[in-house]
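S.K.: The amino acid sequence is not available; the structure is as follows:
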């Protein structure tokens, strides 16, 4: 068995004295594991870092075997990403979400979104929105997608303010007002789209929204908890925002 594909490195762990087990998200073959012989060498280690885009040839005697990877670098992102706490925690969070999906199950949309994320994970002003949109895509791929296109009660597309915790559908301000204390807030940027820049409060609100449905449909039934890296990512966003608000040299008059 053999195939050729491109992929993004999610992580690697030691195997024996000189090899590693490489985990990648591929374009056509989903999240995939494979052994890289000599993967712990000085030449190979820089290539096998999380966030790098690589060219892959996978070989195995049978399809169900782990198999071996032959790996060549296409785009070395790791050095740039490792300089940013947002990027490091963000990449770890994304990898944890991808591990919720069946191994070797293709998800082209997630792969392409991951490529976009890698270009901006070290930009905190954009990373928060992109990661939460990635979470919404993962929920969709798992079969628990939210419907934020129209009001569940009236069918209206205006003033969508809430999300029903029962159905995962948007609810308008008027329809949801009688039950507003039981509704989940819907950040406006998730409806308007990428053209609307979200502030930290809206980003945190969006992460609470996705965490609610991950916990109900995925973490709870599987006996899991949200990844620690996700908390680290949000803390890195808060620290970045706090740093922007502080202007050196300012003092009370």
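M.R.: Noted; the coordinates are in hand. Everything quoted here is computed from the prediction, not taken from an experiment.
S.K.: From now on I want contacts and neighbour counts done on CA atoms only, so please keep to that.
M.R.: OK.
S.K.: Check whether residue 185 really touches residue 163, as I assumed.
M.R.: Yes - in this structure residue 185 lies within contact range of residue 163 using Cα atoms under 8 Å: 6.2 Å.
S.K.: here comes the other one, which I'd like you to weigh against the first:
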């Protein structure tokens, strides 16, 4: 194996006394892991920062061997980690991606969407500039991994108008008339998820409630409580920011 590509750093784990195992998302080859010699050094730690873009060179003698990985920094987002809200957003979106994507399988749409979310956070650290993109990214991940939500028509009547709820069981939209009397058992469907457009904070938090439910149920189950804790911190900070 010999691959050279730009990649988004997703996760870093210490390995041995001085090294680190890096997981990074490439545009064509998906998420790849590699061993970075000296990855815990003062020189490399700022480079191996989640959300950074690096130029990586993976080398391995066999397909089942963990590749050796050399990295050069292309673009740093380290300064964003000094801002509390962007920091928790970057922590969550990179940890989520590293936790749920299988290694070595191409997900070009996920790479493009993740790059867009990270760019949005960097361009406008205030959450209003990127929160909608984050919700849409979580929806995309669910769809790419086989758990997409059906938000274009009512699961009960087939209607495409006046969609007001989402079933927590089926992940399908429910129109207002069909959901009458069951609102306490359903998620409110914010208009921007069904038809696009702008979203206010109530809509964004409603969208996060929907995606959070299905991420935990379908992609995590009982796994990675620490990863989901990062999302809980993000949602809590968003709620406090708009209170």
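M.R.: Happy to help now that I have it. None of these values were measured; they are calculated from a predicted model.
S.K.: tm score of chain vs chain?
M.R.: Superposed pair, TM-score by TM-score structural alignment, normalised by the length of structure 2: 0.89. Supporting alignment: 238 aligned residues with a Cα RMSD of 1.9 Å.
S.K.: on that earlier part again, which one of residue 185 and residue 163 of structure 1 has more residues nearby?
M.R.: residue 163 (26 against 21; other Cα atoms under 10 Å).
S.K.: Can you give me the distance of the aligned partner of that one in structure 2 to residue 133 of structure 2?
M.R.: In structure 2, the residue paired with residue 163 of structure 1 is residue 166, using TM-score structural alignment. Using Cα to Cα, to the nearest Å, residue 166 of structure 2 is found at 20 Å from residue 133 of structure 2.
S.K.: rewinding a little: quick one, what contacts the residue nearest to the match of residue 163 of structure 1 when sequence neighbours are not counted?
M.R.: Nearest non-adjacent residue to residue 166 of structure 2, counting by Cα to Cα, 6 or more residues apart in numbering: residue 173, 4.5 Å away. For residue 173 of structure 2, the contact set (Cα atoms under 8 Å, 6 or more residues apart in numbering) comprises 150, 151, 152, 153, 154, 155, 163, 164, 165, 166, 167, 189.
S.K.: Kindly tell me how buried residue 102 of structure 2 is, as a neighbour count.
M.R.: Residue 102 of structure 2, neighbours per other Cα under 10 Å, totals 14.
S.K.: Run through the strands of structure 2 in chain order.
M.R.: Applying DSSP state E to structure 2 gives strands spanning 2-15, 19-26, 30-36, 53-59, 68-75, 150-154, 163-166, 172-175, 187-188.
S.K.: ok, residues contacting the third one?
M.R.: In this structure, residues lying in contact with strand 30-36 of structure 2 by Cα under 8 Å, 6+ apart are 19-26, 58, 66-71, 98, 101-108, 111.
S.K.: again, but for the second one
M.R.: Contact with strand 19-26 of structure 2 is made by 5-15, 31-40, 48, 98, 111, as judged by Cα under 8 Å, 6+ apart.
S.K.: rerun at 6 Å
M.R.: Here strand 19-26 of structure 2 makes contact (Cα atoms under 6 Å, 6 or more residues apart in numbering) with 7-14, 31-40.
S.K.: which residues in structure 1 does it match up with?
M.R.: With TM-score structural alignment as the criterion, strand 19-26 of structure 2 aligns to 19-26.
S.K.: average distance between the matching stretch and structure 2?
M.R.: In the superposition with structure 2, the average deviation recorded for stretch 19-26 of structure 1 is 1.6 Å (mean Cα distance after the TM-score superposition for structure 1).
S.K.: Count the neighbours of the residue lying closest to residue 207 of structure 1 once chain neighbours are set aside for me.
M.R.: Nearest non-adjacent residue to residue 207 of structure 1, counting by Cα to Cα, 6+ apart: residue 132, 6.2 Å away. For residue 132 of structure 1, the neighbour count with other Cα under 10 Å is 21.
S.K.: What is the aligned counterpart of residue 132 of structure 1 in structure 2?
M.R.: Using TM-score structural alignment, residue 132 of structure 1 sits opposite residue 135 in structure 2.
S.K.: how near is that match to residue 190 of structure 2?
M.R.: The gap separating residue 135 of structure 2 from residue 190 of structure 2 is 11 Å, by Cα to Cα.
S.K.: Likewise for residue 92 of structure 2?
M.R.: 22 Å.
S.K.: got it, and residue 76 of structure 2?
M.R.: 34 Å.
S.K.: Compare the two and say which is more crowded by neighbours.
M.R.: residue 190 (22 against 16).
S.K.: What's the more buried one aligned with over in structure 1?
M.R.: The pairwise alignment with structure 1 assigns residue 190 of structure 2 to residue 187, based on TM-score structural alignment.
S.K.: so who does the residue nearest to residue 71 of structure 2 when sequence neighbours are not counted touch?
M.R.: In space, and not counting its chain neighbours, residue 71 of structure 2 is closest to residue 56: 4.5 Å by Cα to Cα, 6+ apart. Applying Cα under 6 Å, 6+ apart to residue 56 of structure 2 gives the contacts 4, 5, 70, 71.
S.K.: Can you lay out the strands of structure 2 as JSON lines showing distance to residue 87 of structure 2?
M.R.: Converted to JSON lines, the strands of structure 2 look like this (distance: least, Cα to Cα, whole Å):
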{"stretch": "strand 2-15", "distance to residue 87 of structure 2": "14"}
{"stretch": "strand 19-26", "distance to residue 87 of structure 2": "18"}
{"stretch": "strand 30-36", "distance to residue 87 of structure 2": "22"}
{"stretch": "strand 53-59", "distance to residue 87 of structure 2": "16"}
{"stretch": "strand 68-75", "distance to residue 87 of structure 2": "16"}
{"stretch": "strand 150-154", "distance to residue 87 of structure 2": "31"}
{"stretch": "strand 163-166", "distance to residue 87 of structure 2": "30"}
{"stretch": "strand 172-175", "distance to residue 87 of structure 2": "32"}
{"stretch": "strand 187-188", "distance to residue 87 of structure 2": "28"}
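S.K.: any idea how far the residue nearest to residue 166 of structure 2 lies from residue 120 of structure 2?
M.R.: According to Cα to Cα, residue 173 of structure 2 and residue 120 of structure 2 sit 28 Å apart.
S.K.: likewise residue 240 of structure 2?
M.R.: Distance, residue 240 of structure 2 to residue 120 of structure 2, using Cα to Cα: 21 Å.
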